[in-house]
Structure formats: C-alpha cells, structure tokens
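Visitor: Everything below, folded, please.
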Amino acid sequence: MPPHPVIEVREGRRPGWQLALMGLAGVLALALIGSGAVWLITGTGDGRDAAPGGQDPLPTETVDASLAWEQPIPDVSDGMIDAPGTWVSGDQLVRLMPEGLVAYDLADGSELWTVPLEHHAGNCRASISASEDRVAVLQGMECEFLTVVDIAVGEELFTIPHEATSGIALGSWDHPAIVGDIVAIGTASGGSGYSITDAQKIWEPRSDDNCRERGYAHVDETLIALMTCGNVLEFDQGSLRATAPSGEDLWEWEFGAEHEGEPFTVDSVISTSPLVVQARVGAMTERPVTQIWVIDDAYEEIAHVVDFDPQRQLRPCTTNVLDQCRGAMVSDGFLFLGSTPEGEGNAVIAFDLSTGTALYDVEPIGGGDIKPFAVVHGQVLAYQLADSQTEGMVVALDPETEQATPLMTLDRAQREAERTLMSDVIGDDVALLWHNGAFIMVSEKYYSHDEPGTPAVLVYR
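Guide: A predicted model of the protein is given here:
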C-alpha cells in the first residue's frame, strides 16, 4: 500500500505544548530523582495492560469466588446519570459519582473518603486512566472547570477555570488526559495543557492557522496528541504524536485527508506498540465504516488494514474518545476483539497484527457471550456473562491451545444481579477490572426507570 502524502512541516508548526513540556523536563527529572517516583498507569479500566499497577500473579487454579460486596445505583430523579470514571488505587476502588469522587475499600466496600465536586453538573468527562494516582475531572454547566484529585489519599489538588468548547455541545465532548505532571484537554477549538505542580496553564489553543490539537490520550505511559488541519468535519491533513512525561518526542505519524480516495477520521488509539488506531472511513454525513489500522514501525504509512468487519465484530473503541477502547486487547503482537453475538453466543477473535488477518476464534466455555476486558502480566482476560442457568466466569485466553481457561467462577447465587448489571457484551457503559485477585464490575450509567436496588458495583474474590 503506498504511503499517505507527507505533510509539509512549516516553521512554527511545533505546538506550544511540546515546547512547554521540554521546558518542564529538567524540573520533572529533578523531582523524580528527589522523590524516587515511578510513572505508572493505575486502575485503567479500559483494557490496557494492568501489570504496571503491581498486580499479584494470576491464580494457577480456578478460584470459586463469592460476592465480596456490592453497591446499588444512586437515586436518579429523572432521566439518566452519566458517571464515566472508574479507577483503582492501591486497595481502593474510586468512582465518579453525582456528589463527587468516592473511594471504597476493595475488601469490604466500606466508604473511605469523598472529594466533593462543587461545580459538578451536566455530563462532563474525566480522564480515562490515572497517572501517579492522580485523575482529572471536568465540571460545571459547560464543563468549564478543571479539577485534579490525588486518589491515593482523597485530596483535591486544585480546581481552576478551563476554557471549554462553546456551542451546541458545550463542553460535554471535551476530554482530559493526565500523564505525569501534565493535564491536557482536547476541545473542538483546540487543545490546552496545565501543570499539576503549578496549577497553571502551560499551553493554549493556537490561533495562528487552522491546525488544532483536538484530542489527547494517555496510552502506554505516553501523552498522545491528535492534530488536524481544516474544519471539524473535513480536515486537510493531520498527525498523531507521542511524547514522554519528560517532554521527549517519541514518534509522529502524519496522515493526509483521504484513505483510498475516501475521507476519514481517526477515532481512537488502541495501542502504541505497534501503533494501532480505530478510524471511520467515508463522509461523516454518509454512515462511515469503522476500520482498524496498523501503522508501520517507521510511522510513515498504514502497514495493514485489520480484517475487521463491523457487521461481524464489535467496535472496540468509543467514538470521540481518543483513549477508551474497552473492547480491544493487544498482547504479544495480537489483537483480541469480541465477535457480534448471534444465535447462542459469540466468541473472541485473535488477529495477527503483523498481517492484519484473523487467526482463530476462542469460544466461551459451555457457550454463551464473552468479552475481553484486560491484559494482566501478558495474559488476555475475558468475562463470560452469566445466563439463567450458568454463573459468570473470568477466563484467560490461551494462544497455545486457542481456548479459554477458567480463572474464576463467580457466585452462582448472584446470576440475576450479574445479568442486570451486564446485560450484554455490546455496550461500553460497564467497566470490568481485575486487581490482585478481585474481579470488579462497575456500571457508569444509571436511569430513572431502573428498579430500586439495581446493582452498580459487584466485586468478587
């Protein structure tokens, strides 16, 4: 496949955030040396490798788990509550709730602390993952305030005004990403960045030309920036750029405005090693088709278009969120996606990223529905949904046997609670996590028509 046209990099095109990060590099290095800190992704909840958080080894024999504790959904007076934020810090489960950030003891569910969000309103976003046990939350009627919280101790570090997107969507599509000492916020009008140490803005949306950094992501301990040039719906050119927490440039993939004669949009970053992205190909007004691309090691062209069929496999990533890919797991050069349920269930499909082809299907044990949700110590974990006859199960996908191996069977008496919380494998509204032998299910969307006592959290061990 021929490479995309190379973007001409004009003098002055280097974004202000990179210059700011370079200036901070020396300060950060000294701080790291003095504190002995280590950059970690903790409690990602979006399918990234869970090993950096200091995970215990996976069980060598199947665990017959019981329900350790549960939490019901909050009261919903009318309509819906959208609470997209779930993290693990140490032995705490931290959730974004209507009243603020709430931490629970993973052992028994007791409430440990609450950080109130004074301006919490609307459907504002939070950082998908934490960095150094810190998360970023947008709040306010137009998501015009940025709050950073240390979730290890339950301390609000600061709340400062943020220039949110104006217009019909207000700021509800703005997303923060936090990496090291930097919080970056992507908006339709451009990106801005803040230093956590100083609680100060260190770069702001550019106004010198029509190029804008519209989105940021925290993937594989790097800050990823998506830049496009042109208007919101039809850009002329763009790039994905990765920067280390120290400010060091790692790589950049530049792309043109079309793929095989069709316009496209880069939706999400699934992996950085190799670089795997979800894109929508076709005009936005004409039902574009989701594709998955593997970018070559030189970050110059599309090496492979994965043999992905949106009619046969579940879309791995949430649209308009650069780093939420709960349906895609990458491990050891393979991509694992769930197939579309049909008949009596579905399967997990393994794709070889060196070729883009589908190699094999992993069928659920005894049939039913299955969803990959995490990579722990290099092993891909999947959840088999409970049905009316069979309890749910956590399994490991074994590439040697191309089969699912049971790690944990869930409390049989809780089948109905499981099925209420996780009714299917299609949606993205439930976070599934594995942490040191505990399997955690957290719903992040609640409705006024839900029955009282409907579970929002189930924790098994």
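Visitor: switch to C-alpha atoms for all contacts and neighbour counts from now on
Guide: Will do.
Visitor: For stretch 121-129, which residues meet the burial criterion?
Guide: Buried residues in stretch 121-129, defined by neighbour count with 16 or more other C-alpha atoms under 10 Å: 122-129.
Visitor: right, I mislabeled it, should have said stretch 156-175
Guide: 156, 159, 162-165, 170-175.
Visitor: Secondary structure and distance to His218 added to the residues you listed, as a markdown table?
Guide: Written out in a markdown table, the entries for the buried residues of stretch 156-175 read as follows (DSSP: H, G, I helix; E, B strand; the rest coil; distance: C-alpha to C-alpha, whole Å):
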| residue | secondary structure | distance to His218 |
| --- | --- | --- |
| Glu156 | strand | 21 |
| Thr159 | strand | 21 |
| His162 | coil | 20 |
| Glu163 | coil | 21 |
| Ala164 | coil | 20 |
| Thr165 | coil | 21 |
| Leu170 | coil | 23 |
| Gly171 | coil | 20 |
| Ser172 | coil | 19 |
| Trp173 | coil | 17 |
| Asp174 | coil | 15 |
| His175 | strand | 11 |
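Visitor: Could you verify that Trp17 is part of a helix?
Guide: Yes. Assessed by DSSP: H, G, I helix; E, B strand; the rest coil, Trp17 belongs to a helix.
Visitor: any idea where the strands of the stretch 351-461 of the chain begin and end?
Guide: 357-362, 370-376, 379-384, 393-398, 403-409, 430-435, 438-443, 445-447, 455-460 (DSSP state E, counting those that start in this stretch).
Visitor: this one next, for a side-by-side:
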Amino acid sequence: MSPLTHPPHQPPEEPGNAPNPHLRPPRLEENPYAQDPPGPAGGFGPPPPGFGPPVSHPPHGQVAPPSRPAGRDGARRGRTLGLVGVVVVAVLAAGGYLLGAGRIETSAPTAAPRTGKDGAAAATGEGKAAGPRPAERALDLDAGRQPGEDRALFLKVNEVDVPASGADTRGIWFAGDTVVKAVYKSLNGYGARDGKPRWSVLFKGAVCAVPPQGTADGRLVVASKDGTSSRARCNQLTMVDLRTGHTGWTKEVPKEGPFDVMASPSMAISGDTVTFSRLGPSSGFRVSDGEKVFAHWKADCLPVAYAGGSKLVALLGCRDGSERIQGTDPGTGRGTWTYRVPGGWSVSRVYAVDPVVIDLSHKQRKQRAVVVLTAGGAVRARVAGADDLQPVCGYGLLHRSLQNCTGVVVDTASLYLPTEPRPDVRGHGRSNAVVAFDLATGKVRWRAEAGQGRRILPVASYGGTLYAYLEATHSQPGQVLALGSDGGTATPVLRHPSGTTQVEDSFVSPQFAYVDGRFFLSTTRLLGTDGVEEKLLMAFGK
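Guide: Alright, predicted model coming up:
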C-alpha cells in the first residue's frame, strides 16, 4: 500500500531548541547491546520437514543491521545504597539541579531512604514523594506544542543510585492507574496520568530477573540477588502488589540437584504460577503464597525457559541437541502437548502463547522461519517472508528469554511484525513497514509503509485495530497510529508535541506501551554518570 501520510511538523526553531549533540542517537557501532536478528539476510530455500507447505510472499529488500541501539557509551560513578533486605520506602527529592544542554546535572545527593529494623522490610504502605525533581520542573513539556498536537503528560528522571558500571531498568507493568519500573535494586510505581511517585520497594541486591507480565489481579514476582558482592547469587524471589507496593512473601529459591548455580535466570507468569528457569534446572512457585509446585532437573529433555500469559509454554533442550516446544500445565509443570523442532533448528523467540507463535533459526543454512502452532502443537501456518522481519529484542549471552521483544503484536486473527529498515525509495533515509499476517494461513493480509525515513513498530491491538508507534526523528515528533483490520489509511490517535521531539528521539531502543489511550516510552539501561540525571519514563496523551 502507499506510504503513510504524515502531517507537517516544522515549527520555527527557537533559542534553546537547536539540535543538541548530546541527544544524538548513537550509531550502530557504538552499541554493545544491539540484538542480532535471529536469522541472517537471505531467502528461506525449501522448507524443512515439519514446517508444512511453503507460502508465496512478495519480494523484500535485504536485511539491514539493527537500528536504534539499546545503550550508549559512558562511564559512571554511582552512589551505592548498601541496604539489607526488602524495604518499602518513600521516594524523596532534593534540590540543586540544573537542566543543561543534553544532560541534567545535580549538585546535591538524594536523601537516604528509610529502612526497617535490622534492614528488614519496613511497614508496608505507599511511599510518598516531596514533589517533582528539579530537572522535571525545569523542562516545560508544553513549550513549542503546535495546534492539533497532543500533550507530553510527564517525563520522569531516574531517582535511584546505580553503580559505576550502570544498571538495567527492567520491564514496564500496569496495574490500575499505576505504571511500574524495575531499576537496579528497586521496583518503583508511578501515577500513569501524572508520573508522580506512588511507592518504591528496595531489595538488598540488584533485580536480576522479572517476568514480562504480572497476574490478572496486579501481582508480580521479582528475582533479586542475595547481596551486592561479585559472588551474590540471583536466588531471592519477592511477591509485590503492583497497585500498592505492598510486599507479600519473600523466599530463597531452593537448589535443584548438585549443579544448580542459579545462573542466567528467566521468569514467566501464567495463572497463579511463576516460573524461574536458570542454567540447568527450572522451578515453579505459586504467586499467591510462594509454595513450590514443581521442579525439573533430571530428564533427557529439560525446560530451558518458559513463555507465560494466558497459557504456559516451555522450551525444552534435549541431550541430543534437539529442541521442543511444550504446552505446560501451570499447576503441575507437566506437559500437555509437544512440538518437535526440526533438526538443526532452534527457537529464538516465542511471540505469543495463545496461539503459540515461535521464531526459529538455522545457523548452518542461514534460514529463519516464523511458525504458528495449533492448540495441540501441530503446525498451523508458516509466516511468509520471515527473513525480512525484525522486532526489537533484548540481548542475552547465556539465558533464553523467550518474550523480551517489543514491536510484535498478536491478536485473534493476525500477527503484526515490523520489517527491517531499508533505504527509502525517495531518498529520505531508512524506512520500514508493518506487515499483518493471517494466523490461519501465514499469508500477508496487508502492509503499511512508514516512509519519509521513519520507523513504525506495532504496539497493541484492541478490537481488531492495530496501534503502532511511528518513531520520532531528530526533527519530527512521534505519533501513535491506528490501522484497521484491512490496513487502509493510518489514522493518528496521538500526535506527540513538537516541543519535546529531541527528548523523545533521545530514548534509545526503549520499551514502549499503549495503555488506556496513553503512550509510554521507557529506558532500558542507565549509565549512572555521577551528577547526571537520566531519563527513565515518558508518557503522552490527550
């Protein structure tokens, strides 16, 4: 179909709004966290046994290197908290901040959080804050907003001390009108409408694994390390109510077998079960009370990782080097069906669990396939043109996090994936497209080109309508676009303001979400430079 149409955004340049070199997105070669595509460029060739018949697809350009990297270079000196235990704290602010050109400098340390007796959990309750950070007050989010543009609702800067090596900011969760982020040794709740701090939970060690989603009633289980030394292990589980910040149970993950070193963990939640997989064993615990419901560590095929949601799906690794996808009963950990991955192929990602949609790669053949399974584990469809598709996925050396991709959406009828950016035919830089695939056949239903040197990424689907994020550039603000079930003309539902374009564009490989008519951008990595406040979370809405 024709490229998406975009309203002009060319406000007059004002003093202080000149392009800022500190906000420049880094080049690909600067990024140590970029995710290589699961399958290199090139065609499929004939499908291997087990994938079903091939489907025809329109030609695509070559796969380009990943863009919008997930981090930037920089050294940091941090302020270590030195806390013991899980502590519910009030989020306190301090003065002496200056919004400079491209960074936010501070001349005063933050106030120390309160702790409980002997470092144990303080009395539960919502944390309170003294008000917005000075850097947040210094930035007028409405300045430069043009007629017809919507609002930047808030910009949150990081308030958590991080070490010199930096820290990950994991996940983004929603419970009622609260949005939640994990930062280093803390889990923090903010008002989804105004960004005001609601509560904060501190752990004695860094958060080391989180599930991508919580329970239907707003509970989450977080894994943290048992200390701050280099020998600290990722073995502490804590249940947190995302609505209030109240902590429930905390327990140490028991070792399963003689070689359980608690390394390379990943987590998933389905129903009342949270899984904790690591290098070797896997365990399942009840979210409600923390009781262990299953463990796997002795078998020819063991769970490597789980994908959660409305169903629980396990990726099994076998002694002979083969892999399997297995439907799993969350209450017992027992398999309900099994799909044997064809020889030589490996599972890169699980995009959905109902229906199951998996991304496979074959390193030797340099092939890639996206496969849709039936409820019983048989091949339902093979997606056309998978070699040209590239969602934004996280980076991992040893662990197999199956659900750490953004920019992929699955609803009852369609799978939506972005293509890899390619040179724009009109010479506007690199552009990509969103492609909708029929889950029943794997064939392309429609394709929407971003055009104008822009990138577009699927965000959410509600009532058969796809909502996609048209990323900001250095001179154009982002938009949230609605695309109907038949594609057609994209309709902007949020036009982000021109005055915050450079701030929006400076989020590098962020997590994003579109919830209740609001769009959220979330940082995935903090550098921790001493005296510099960094962006953490930004929201847009009406």
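Visitor: before we move on, the earlier item: which one of the strands of the stretch 351-461 of the first structure lies closest to Pro2 of the first structure?
Guide: With C-alpha to C-alpha as the criterion, Pro2 of the first structure lies closest to strand 357-362 of those, at 19.3 Å.
Visitor: now what about the closest one, what contacts it?
Guide: Outside of strand 357-362 of the first structure, the residues within contact range by C-alpha atoms under 8 Å, 6 or more residues apart in numbering are 306-307, 347-352, 397, 402-404.
Visitor: For PyMOL, write the select line for the buried members of these.
Guide: Selection command for PyMOL covering only the buried members of those, criterion 16+ other C-alpha under 10 Å:
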select buried, resi 306+307+347+348+349+350+351+352+397+403+404
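Visitor: Take the strands of the stretch 351-461 of the first structure and write them to a markdown table, including distance to Val330 of the first structure.
Guide: Converted to a markdown table, the strands of the stretch 351-461 of the first structure look like this (distance: least, C-alpha to C-alpha, whole Å):
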| stretch | distance to Val330 of the first structure |
| --- | --- |
| strand 357-362 | 14 |
| strand 370-376 | 8 |
| strand 379-384 | 8 |
| strand 393-398 | 12 |
| strand 403-409 | 16 |
| strand 430-435 | 16 |
| strand 438-443 | 20 |
| strand 445-447 | 26 |
| strand 455-460 | 25 |
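Visitor: what's the most buried one of these?
Guide: Burial among those, expressed as mean neighbours by mean count of other C-alpha atoms under 10 Å, is greatest for strand 370-376, which shows a mean of 27.
Visitor: Can you check which part of the second structure that one sits on?
Guide: Under TM-score structural alignment, the alignment places strand 370-376 of the first structure onto residues 456-462 of the second structure.
Visitor: how far does that stretch sit from the chain's center?
Guide: Taking C-alpha atoms, centre = their mean, to the nearest Å, one finds the center of stretch 456-462 of the second structure at 14 Å from the center of the full chain.
Visitor: Check the mean deviation of that stretch from the first structure.
Guide: After superposition onto the first structure, stretch 456-462 of the second structure sits on average 1.5 Å from its aligned residues (mean C-alpha distance after the TM-score superposition for the first structure).
Visitor: Can you list the neighbours in contact with that stretch?
Guide: Contacts with stretch 456-462 of the second structure, where a contact means C-alpha under 8 Å, 6+ apart, come from 391, 406-411, 416-418, 432-434, 450, 466-471, 512-514.
Visitor: Which stretches in the stretch 201-350 of the first structure count as strands?
Guide: In the stretch 201-350 of the first structure, the strands defined using DSSP E, counting those that start in this stretch lie at 211-219, 222-230, 235-243, 249-255, 258-259, 262-272, 275-281, 289-295, 302-305, 328-331, 334-338, 348-352.
Visitor: Pro5 of the first structure is nearest to which of those strands?
Guide: Closest to Pro5 of the first structure of the strands of the stretch 201-350 of the first structure, according to C-alpha to C-alpha: strand 249-255, at 6.8 Å.
Visitor: post-alignment, that closest one versus the second structure, mean distance?
Guide: With the second structure overlaid, strand 249-255 of the first structure shows a mean distance of 4.4 Å (mean C-alpha distance after the TM-score superposition for the first structure).
Visitor: other SSEs contacting that strand?
Guide: With contacts defined as 3 or more C-alpha pairs under 8 Å, 6 or more residues apart in numbering; DSSP states H and E, the secondary structure elements packing on strand 249-255 of the first structure are strand 235-243.
Visitor: so what does the strand it packs on touch, helix or strand wise?
Guide: strand 222-230, strand 249-255.
Visitor: Buried deepest among the ones you listed, which one?
Guide: Mean neighbour counts were compared across those using mean count of other C-alpha under 10 Å; the top stretch is strand 222-230, at a mean of 23.
Visitor: Report the angle between it and strand 235-243.
Guide: 170 degrees (axes from the mean of the first three to the mean of the last three C-alpha atoms, to 10 degrees).
Visitor: And strand 222-230 of the first structure, what does it pack against?
Guide: Right, strand 222-230 of the first structure is packed against strand 175-179, strand 211-219, strand 235-243 by 3+ C-alpha pairs under 8 Å, 6+ apart.
Visitor: Return the set of buried residues in stretch 171-179 of the second structure.
Guide: Neighbour counts using 16+ other C-alpha under 10 Å place 171-175, 178-179 of stretch 171-179 of the second structure among the buried residues.
Visitor: got the contact list for it?
Guide: The contact list for stretch 171-179 of the second structure (C-alpha under 8 Å, 6+ apart) reads 180-182, 189-193, 198, 210-214, 217-218, 242-243, 511, 522.
Visitor: Give me the buried subset of those residues.
Guide: Listed as buried from the contacts of stretch 171-179 of the second structure are 180-182, 189-193, 198, 210-214, 218, 242-243, 511, 522; burial here means 16+ other C-alpha under 10 Å.
Visitor: Give me the subset of those residues lying in strands.
Guide: Per DSSP state E, strands hold the following members of those: 180-182, 189-191, 198, 511, 522.
Visitor: Any chance of JSON lines for those, columns distance to Gly531 of the second structure?
Guide: Putting those into JSON lines (distance: C-alpha to C-alpha, whole Å) gives the following:
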{"residue": "Val180", "distance to Gly531 of the second structure": "24"}
{"residue": "Lys181", "distance to Gly531 of the second structure": "22"}
{"residue": "Ala182", "distance to Gly531 of the second structure": "21"}
{"residue": "Gly189", "distance to Gly531 of the second structure": "24"}
{"residue": "Tyr190", "distance to Gly531 of the second structure": "23"}
{"residue": "Gly191", "distance to Gly531 of the second structure": "26"}
{"residue": "Arg198", "distance to Gly531 of the second structure": "25"}
{"residue": "Gln511", "distance to Gly531 of the second structure": "25"}
{"residue": "Ser522", "distance to Gly531 of the second structure": "21"}
